[in-house]
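Asker: sequence and predicted structure are below.
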Amino acid sequence: MQGEHPVRAQVVVVGGGPVGMLVAAELAGYGVDTVLLESRAEVSGQPKATTLHARAVQTLARRGHLPGDGYPYTGGAAESPFHFAGLPGLVITAPAREPEPILKCPQAELERHFGARARAAGARVLREHRVTEVVQEDGGVRVMAEGPEGSVVCFAEYVVGADGARSTVRDRVGIASDTHPATVSALMGTVTLAQPDALAKGWHRTPRGWIVAKHDAGGSTHIRTLNCTGAHADRQLPPTLEELRQEVSWIAGRDIAMDAPRWLSRFSDFARLARSYRAGRVFLVGDAAHVHFPIGGQGLSAGVLDALNLGWKLALAVHGSADAGLLDTYDLERRPVARKVIEQTQAQLALMRSGPELDALRGVFTGILSADRAHGHLGDMISAQDTVLPDRTGGPSGGATGTFLRNAVLSTADGETDVMGLLREGRPLLLLLGEESDGHREAARGWEGILNVVRARPTAEVPYEALLVRPDGYIAWVPGGHDLRQALSAYFVEGAVSAGHR
């Protein structure tokens, strides 16, 4: 596969973090010949993101990618405590029969899980391959990389850049970004405290900044600091143990001794949003497309939702089953969500800044968090459960189209099932529930090779006589607006056949 023997694939994914591995797992599961190039030799054990929020968890469950055996049903609406700008009181909720609203899972564990699913589905994962060039040519993309045995050239129909904040793919294809410069400095690392009780676990605010401490079973403490006096002069300079010790001690207002440093790094509130998530046959996902201040655990969830939005669309395009404009909807649907995440993380940072003038504001906002439990506006915003997608058919805004279909128990001729189970194979779902739904089935006749058509008994949990559901769980059509044929044509090629997810 080196030098004179180019690698050929339908899609090349650049970057093997959890988001890139999930893209590869989705594509390979749809029967797309997929190659993933990753510069690292193995999964890094560095502590990073550990939170997946409700909408990411719900969509992973529908696609069969949720770690563990099956998915843990909640009998009624479930609640998980969380925070907003380090202030306690926020509650993330999930509807009945959905997974718990917050999944705590280390990023490295997710990367291994999605990687195993990608390889099991047939994706070729090439580690120690550093991409150096990405060139779009007629009918495809050429990707050059340096591997352990020399140069490698890959030819693909499409490329997905999942290669992080310093994305080579984004740079090589010339996708510009809107950026916000850093205004704060922050450190992160795992250490052993000389006095284990010197820092209690949790969030600590002082007049000089914030310290977040988390203890592990091995006696180490994972520490994050936030210093709002200004950005570090050189964000690329590796931090030292002495720098972390001085910063923690200064913020805490007392000396805190530590040793045995691991995974020292620095971060800030630098933000980036790519001006487009697509350039021809090249797409960006995760940190390659958007970077924001890491507060609220939303970065990993946003990247997972990027992958789950793009995967089925790109698979349909490769198989020739997608409408010509379907791939454009990836940018139209995901970029506004990322912009919203950037804005609300900036709002959280504003509440975290030092200064007595903000104490009153924090006090007022603590009350708002408590009152928000009744309607869940902030919780839905943090967990992306407030996302409503634009109507692909150009219909009027409002109504059910573009909303996420909650899980519901359904009775069919084959027995009892639910929405999650019907979406597991990855095909768009035409659910027929009313006595007058025969006309809708006839209207969809030309797309039966793509659709999973299911007739179920009417239920108050799904108050429609019929509805079209995308593989990612969002409603694409309900009666009362556009004709079903028009909605199907906006997504899929009539007469095409989709293999579904393996």
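Answerer: That came through, no problem.
Asker: going forward, measure contacts between C-alpha atoms and count neighbours the same way
Answerer: Fine.
Asker: what's the single longest helix in the chain?
Answerer: Ordering each helix of the chain by length in residues (DSSP state H) puts helix 328-352 first.
Asker: all helices of the protein, in order?
Answerer: Counting by DSSP H, the chain has helices at residues 18-29, 54-63, 107-120, 168-173, 241-252, 299-318, 328-352, 359-371, 377-382, 419-423, 438-443, 484-491.
Asker: of those helices, which is nearest Pro471?
Answerer: Between Pro471 and these, the tightest spacing by C-alpha to C-alpha is seen for helix 419-423, at 6.0 Å.
Asker: which positions in the closest one come out as buried?
Answerer: Within helix 419-423, the residues that count as buried by 16 or more other C-alpha atoms under 10 Å are Val419, Met420, Gly421, Leu422, Leu423.
Asker: Gly430 and Leu451, how far apart?
Answerer: Gly isn't right for residue 430; it's Leu. 6 Å (C-alpha to C-alpha, to the nearest Å).
Asker: one more: Arg142?
Answerer: For Arg142, the distance to Leu451 under the criterion C-alpha to C-alpha works out to 33 Å.
Asker: of these two, which one has the most company?
Answerer: Leu451 (24 against 20; other C-alpha atoms under 10 Å).
Asker: name the nearest residue to that one, ignoring sequence neighbours.
Answerer: Once its chain neighbours are removed from consideration, Leu451 has its nearest residue in Pro428; the separation is 5.2 Å (C-alpha to C-alpha, 6 or more residues apart in numbering).
Asker: got the contact list for the one you found?
Answerer: The contact partners of Pro428, by C-alpha atoms under 8 Å, 6 or more residues apart in numbering, come to Ile450, Leu451, Asn452, Leu468, Val469, Arg470, Pro471.
Asker: ok, 7 Å please
Answerer: Leu451, Asn452, Val469, Arg470, Pro471 (C-alpha atoms under 7 Å, 6 or more residues apart in numbering).
Asker: would JSON lines of those with distance to Met352 be doable?
Answerer: Converted to JSON lines, the contacts of Pro428 look like this (distance: C-alpha to C-alpha, whole Å):
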{"residue": "Leu451", "distance to Met352": "48"}
{"residue": "Asn452", "distance to Met352": "48"}
{"residue": "Val469", "distance to Met352": "40"}
{"residue": "Arg470", "distance to Met352": "39"}
{"residue": "Pro471", "distance to Met352": "39"}
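Asker: out of these, which one sits closest to Ile251?
Answerer: Pro471 (47.7 Å).
Asker: from Asp483, how far out is that closest one?
Answerer: Between Pro471 and Asp483 the distance is 20 Å, computed by C-alpha to C-alpha.
Asker: with Arg63 instead?
Answerer: When distances are taken as C-alpha to C-alpha, Arg63 and Asp483 turn out to be 27 Å apart.
Asker: likewise Glu100?
Answerer: Separation of Glu100 from Asp483 (C-alpha to C-alpha): 36 Å.
Asker: comparison target, given below:
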Amino acid sequence: MHDVVIVGAGPVGLFLACELGLAGCSVLVLERGPESRSPFKAKPLGMRGLSAASVEAFYRRGMLHQLLTASGVHDHPGADPDAHEPSPPRGVGHFAGMVLDPALVDIAALPYRLPGPAREGMLTYLEAVETLLSEQASKLGVEIRHGVTVSAISQNEESAVAQAGEHEYAARWVVGCDGGRSTVRGLAGFEFVGTEPQFTGYALHATVADAEKLRFGFNLTPRGMYLQLLEGHIGMMDFDGGAFDRSQPPTRDHLQAVLRRVSGTDVTLSDVRLASSFTDRAMQTTTYRRGRVLLAGDAAHIHSPLGGQGLNTGIGDAVNLGWKLAATVHGYAPDGLLDTYTRERHPIGAAVLDWSRAQVMAMRPDPHGQAVQGVVRDLLGTRDGTTYAFERLSGAWVRYDLGSEHPLVGRSAPDFHLGNGTRLGDLMRDGRGAALDFSTDRCLRDAARGWESRLRYAAGPARNDLGLGAVLVRPDGVVAWAGERTPDREEFERAAGHWFGGPDR
């Protein structure tokens, strides 16, 4: 019996598998699709944007360089790991097709942003991400099986079973990472609630006979929106209430009719090589755990792909869940640790759904939508408005309520750079947490010795310690404790025990 069976070998399932494998868990990944590559995951339709928070997750596990190489990215800050000065972002994305001006981002309003290799997002594509994570998972001893369709889920107090035909895959825990149409979600009885779609969206790779009739970039029109990032790589949104029958692939004639209507041109598609459809249906499970079955990524929450929030939210789920599930498997998790997965991540998913809904309302081709769009354009033309949107798009807004009034606790830890050249990101590659002691007398050294298997200790002055004396960081990179002074032994042990359980015996 495995420790964990993960259903779904997309980026979320594979990242979770890597987290669990890094912690020494026995992991089996079941994927219903074949092992062969899909054109929908390669360029151009497989292009995705990773937020700074997601890039940071790859960096902290030592995979950023490989990710940049696989994605063909050569000018990312990750290519210059010795950068010392904070700088404005080069690109910040869009809200409802309204592109933000990077020059308006107020870096000073982000007090816990330190320079480092993972301070910006990047463009990649699904094939590159999945290939990298599959290779990493295999190195960590994770078994991945393709062509396996789960047909039933059962569980008791000690284990759960994913059944596929005549085969049964037993584990102590089962995690559904099988996408928006999750089989695990339905079989395990999760309640899925939310709002119905306003539009049908399309992504296509086509030959356009009269390409000059279409503008590049995002184009909001009185009839919807279309965008063209590369020639022939077109996305469009038709506000039909989600009426298109998505059980059938869209034909060239249908796609051409929608494109003409949305763009207001008589453009002609002479050939369509690939096409897919989607909606802005926004749904979320009421909990991310039922007994020994958990959900992550699109299996737990779906919404429109506006702003690229789906993949990034899913990676956030995997990073949050991985170390907590591993601690539970190994038996040292404090009481209730696994329950904090839903408590911390469900509000994040709900906020992302609302962010998606807000964008849809600002794009509606009616007087109400146009009025909202005008107000939003005005706000995005201000420094405060753009900075707010940047925080949302980069993931910098995420903060868990960990019961502390310190403004850094619950946030992703800045990439502190110690005087000896070590960065916080370097300390987290093996999946352990970190205790940073900025004092010169290494006050926490003796106290931290009880948690060596779960916590790395590093001491010494930092290039910028943000006025802090010490910081305790969870394995997911979230600050669990921070203070202007170094805590005494009792205070440190209380904080460490709360998240990491009792000290090693």
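Answerer: Perfect, I can see it now. Fair warning: this is a prediction, and the values are worked out from it, not measured in the lab.
Asker: Arg63 and Asp483 of structure 1: which has the busier surroundings?
Answerer: A direct count of neighbours by other C-alpha under 10 Å for Arg63 of structure 1 and Asp483 places Arg63 higher, at 23 against 14.
Asker: over in structure 2, see which of the contacts of Pro428 of structure 1 survive.
Answerer: By both residues aligned by TM-score structural alignment, their matches' C-alpha atoms under 7 Å, these still in contact after alignment to structure 2 are Leu451, Asn452, Val469, Arg470, Pro471.
Asker: quick one: map the last one onto structure 2.
Answerer: Pro471 of structure 1 is assigned Pro475 in structure 2 as its aligned equivalent, the criterion being TM-score structural alignment.
Asker: report how many residues lie close to its match.
Answerer: Tallying neighbours of Pro475 of structure 2 according to other C-alpha under 10 Å, which is how burial is gauged here, yields 27.
Asker: cool, and Met237 of structure 2?
Answerer: Under the neighbour criterion other C-alpha under 10 Å, Met237 of structure 2 is assigned a count of 28.
Asker: nearest residue to the aligned residue in structure 1 for it in space, please, no chain neighbours.
Answerer: The equivalent of Met237 of structure 2 in structure 1 is Leu226 (alignment by TM-score structural alignment). Leaving aside its sequence neighbours, Leu226 of structure 1 sits nearest to Ala186 (C-alpha to C-alpha, 6+ apart; 4.6 Å).
Asker: list the contacts of the equivalent of the one you found over in structure 2.
Answerer: The criterion is TM-score structural alignment: under it, Ala186 of structure 1 has Gly201 as its aligned partner in structure 2. The neighbourhood of Gly201 of structure 2, defined by C-alpha under 7 Å, 6+ apart, consists of Met236, Met237, Asp238, Ser277, Phe278, Thr279.
Asker: gap between the spatially closest residue to Thr386 of structure 2 that is not a sequence neighbour and Gly297 of structure 2?
Answerer: Here the nearest residue to Thr386 of structure 2 in space, its sequence neighbours aside, is Leu380; by C-alpha to C-alpha, 6+ apart that works out to 5.0 Å. Applying C-alpha to C-alpha, the value for Leu380 of structure 2 to Gly297 of structure 2 is 29 Å.
Asker: next: His254 of structure 2.
Answerer: Counting by C-alpha to C-alpha, the gap between His254 of structure 2 and Gly297 of structure 2 amounts to 31 Å.
Asker: and the two? which has more neighbours close in?
Answerer: Here His254 of structure 2 and Gly297 are compared on neighbour count by other C-alpha under 10 Å; more neighbours surround Gly297, at 27 against 11.
Asker: returning to that earlier point: can you put the helices of structure 1 in a markdown table and add distance to Ala231 of structure 1?
Answerer: Shown next, in a markdown table, are those (distance: least, C-alpha to C-alpha, whole Å):
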| stretch | distance to Ala231 of structure 1 |
| --- | --- |
| helix 18-29 | 29 |
| helix 54-63 | 32 |
| helix 107-120 | 27 |
| helix 168-173 | 25 |
| helix 241-252 | 14 |
| helix 299-318 | 21 |
| helix 328-352 | 14 |
| helix 359-371 | 23 |
| helix 377-382 | 26 |
| helix 419-423 | 45 |
| helix 438-443 | 59 |
| helix 484-491 | 46 |
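Asker: mean neighbour count, these: which tops it?
Answerer: helix 18-29 (a mean of 30; mean count of other C-alpha atoms under 10 Å).
Asker: over in structure 2, find the residue span that one aligns onto.
Answerer: Alignment note (TM-score structural alignment): helix 18-29 of structure 1 is matched to residues 11-22 of structure 2.
Asker: chain neighbours aside, what residue packs nearest to Val497 of structure 1?
Answerer: Gly449 (4.4 Å).
Asker: so what does the residue nearest to Leu451 of structure 1 match up with in structure 2?
Answerer: Under the alignment (TM-score structural alignment), Pro428 of structure 1 pairs with Gly433 in structure 2.
Asker: what about that match, distance to Phe500 of structure 2?
Answerer: Between Gly433 of structure 2 and Phe500 of structure 2 the computed distance is 9 Å (C-alpha to C-alpha).
Asker: and what of Leu229 of structure 2?
Answerer: 46 Å.
Asker: who has more neighbours, those two?
Answerer: Looking at Leu229 of structure 2 and Phe500 with other C-alpha under 10 Å, you find the greater number of neighbours at Phe500, namely 25 against 13.
Asker: spit out the contact partners of that one.
Answerer: With C-alpha under 7 Å, 6+ apart as the criterion, the residues that contact Phe500 of structure 2 are Ala333, Pro334.
Asker: now check structure 1 for the residue matching it.
Answerer: Residue pairing (TM-score structural alignment): Phe500 of structure 2 is matched to Phe492 of structure 1.
Asker: likewise for Gly189 of structure 2?
Answerer: Counting by TM-score structural alignment, Gly189 of structure 2 corresponds to Gly174 in structure 1.
Asker: how many residues are close by that match?
Answerer: For Gly174 of structure 1, using other C-alpha under 10 Å, the count is 10.
Asker: what do you get for the one 10 residues further on?
Answerer: Around Val184 of structure 1 there are 19 other residues, counting by other C-alpha under 10 Å.
Asker: confirm for me that it is in contact with Ala233.
Answerer: No: with contacts counted by C-alpha atoms under 7 Å, Val184 of structure 1 stays clear of Ala233, the gap being 10.5 Å.
Asker: what sits against the spatially most central residue of structure 2?
Answerer: Closest to where the C-alpha atoms of structure 2 average out (C-alpha atoms, centre = their mean) is Asn312, at 2.2 Å. Applying C-alpha under 7 Å, 6+ apart, we find Asn312 of structure 2 in contact with Leu50, Ser51, Ser54.
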